[in-house]
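1. Sequence and predicted model, in that order:
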Amino acid sequence: MASIDAQPINSKGFRLSLKIDGEEVGHCYVYLIKNDLHERPYALLEDVYVKEDFRGRGIGKQLVLEAIELAKKQGCYKMIATSRFGREALHEWYEKLGFQKYGFEFRINFE
């Protein structure tokens, strides 16, 4: 008879924020994920956000480039960033930063 054993794992990540005159105007998260198929972890880039009044000033780019460097320093072999369909301008922006369209994201929303 088959059984499934769920074992907790410890993962780590970072929240990067950019402040101007003490005010946080942008942030992003980098999660480091390890699995048994690779010796090194990979990074998941999430929640890249810049306040509306500060968009178009390179803040998002600065955050993402810093996140990439952080992932490299942590020994990651890749970084994944996701984006919904229909956001072509954002997709082009990620491509300018060195990301490539690679596959599809499949998900189940619980809420």
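-> Done, it's in.

2. Please count neighbours and contacts with C-alpha atoms only from this point.
-> Noted.

3. what about residue 29, how many residues close to it?
-> Close neighbours of residue 29, defined as other CA atoms under 10 Å, add up to 20.

4. My read is that it contacts residue 46, right?
-> Yes: with contact defined as CA atoms under 8 Å, residue 29 reaches residue 46; the gap is 5.1 Å.

5. and residue 15, which of the three is it?
-> Under DSSP: H, G, I helix; E, B strand; the rest coil, residue 15 falls in the strand class.

6. go on, residue 93?
-> Assigned by three-state DSSP, the conformation of residue 93 is helix.

7. number of nearby residues for it?
-> 13.

8. Now do the contacts for it.
-> For residue 93, no contacting residues are found, by CA atoms under 8 Å, 6 or more residues apart in numbering.

9. and the longest helix for the chain?
-> If you go by DSSP state H, the chain has its longest helix at helix 59-73.

10. what about versus this one:
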Amino acid sequence: MAIANMKIKSKTVNAKGIKFFVEEENEIARAYLYIMHNDLHEEPFGLLEDVYVAENHRGRGLGTQVIEQAVKVAKEQNCYKLIATSRKSRPQVHQLYQKLGFYERGLEFRLNF
């Protein structure tokens, strides 16, 4: 059978999302942890996404706290890795991730819709 005629199949796989946040009158810090599976490992992996601290609350350790909580839960969920994404224009965020034990591994490619 020619490759062009092969049928692409799909299967829904479940993922779990957990939001960690700090509120005063409004939400002032947050991070999302997504727990997902792939066929490479029996254990799940984690994706850390949308880490945010309101500008007037930065420097108080809130980002560190929500990230550390996400790391703790990823470990409790037996994740074999935790991936954090960040824009190249955010070197302070990169420093925070590195301070918390993350290291630069690759590139992120994106499509906006």
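-> Done, it's in. What you see is a predicted model, and the numbers here were worked out from it, not measured in a lab.

11. Which elements pack onto whichever helix or strand comes after the longest helix of structure 1?
-> Using DSSP states H and E, the helix or strand that directly follows helix 59-73 of structure 1 along the chain is strand 79-81. Strand 79-81 of structure 1 sits against strand 42-50, with contacts defined as 3 or more CA pairs under 8 Å, 6 or more residues apart in numbering; DSSP states H and E.

12. What helices and strands are in contact with the strand it packs on?
-> Against strand 42-50 of structure 1 (3+ CA pairs under 8 Å, 6+ apart) you get strand 23-33, helix 59-73, strand 79-81.

13. For residue 16 of structure 1, find the nearest of the ones you listed.
-> Closest to residue 16 of structure 1 of these is strand 23-33 (CA to CA; 5.4 Å).

14. Now tell me what touches the closest one from outside.
-> Residues from elsewhere that reach strand 23-33 of structure 1 (CA under 8 Å, 6+ apart): 11-19, 41-51, 54, 59-60, 63-64, 67, 71, 76.

15. at 6 Å instead, please
-> Counting contacts by CA atoms under 6 Å, 6 or more residues apart in numbering, the residues outside strand 23-33 of structure 1 that touch it are 12-19, 41-51.

16. Just the buried residues out of the residues you listed, in PyMOL syntax.
-> To isolate the buried ones among the contacts of strand 23-33 of structure 1 in PyMOL, judged by 16 or more other CA atoms under 10 Å, type:
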select buried, resi 16+17+18+41+42+43+44+45+46+48+49+50
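
17. give me every residue that touches the residue sitting nearest the centre point of structure 1.
-> The C-alpha lying nearest the average C-alpha coordinate of structure 1 belongs to residue 45 (CA atoms, centre = their mean; 0.3 Å). With contact set as CA under 6 Å, 6+ apart, residue 45 of structure 1 has these partners: 29-30, 81.

18. Which position in structure 2 pairs with it?
-> For residue 45 of structure 1, the aligned position in structure 2 is residue 48, judged by TM-score structural alignment.

19. residue in structure 2 matching residue 84 of structure 1?
-> Residue pairing (TM-score structural alignment): residue 84 of structure 1 is matched to residue 87 of structure 2.
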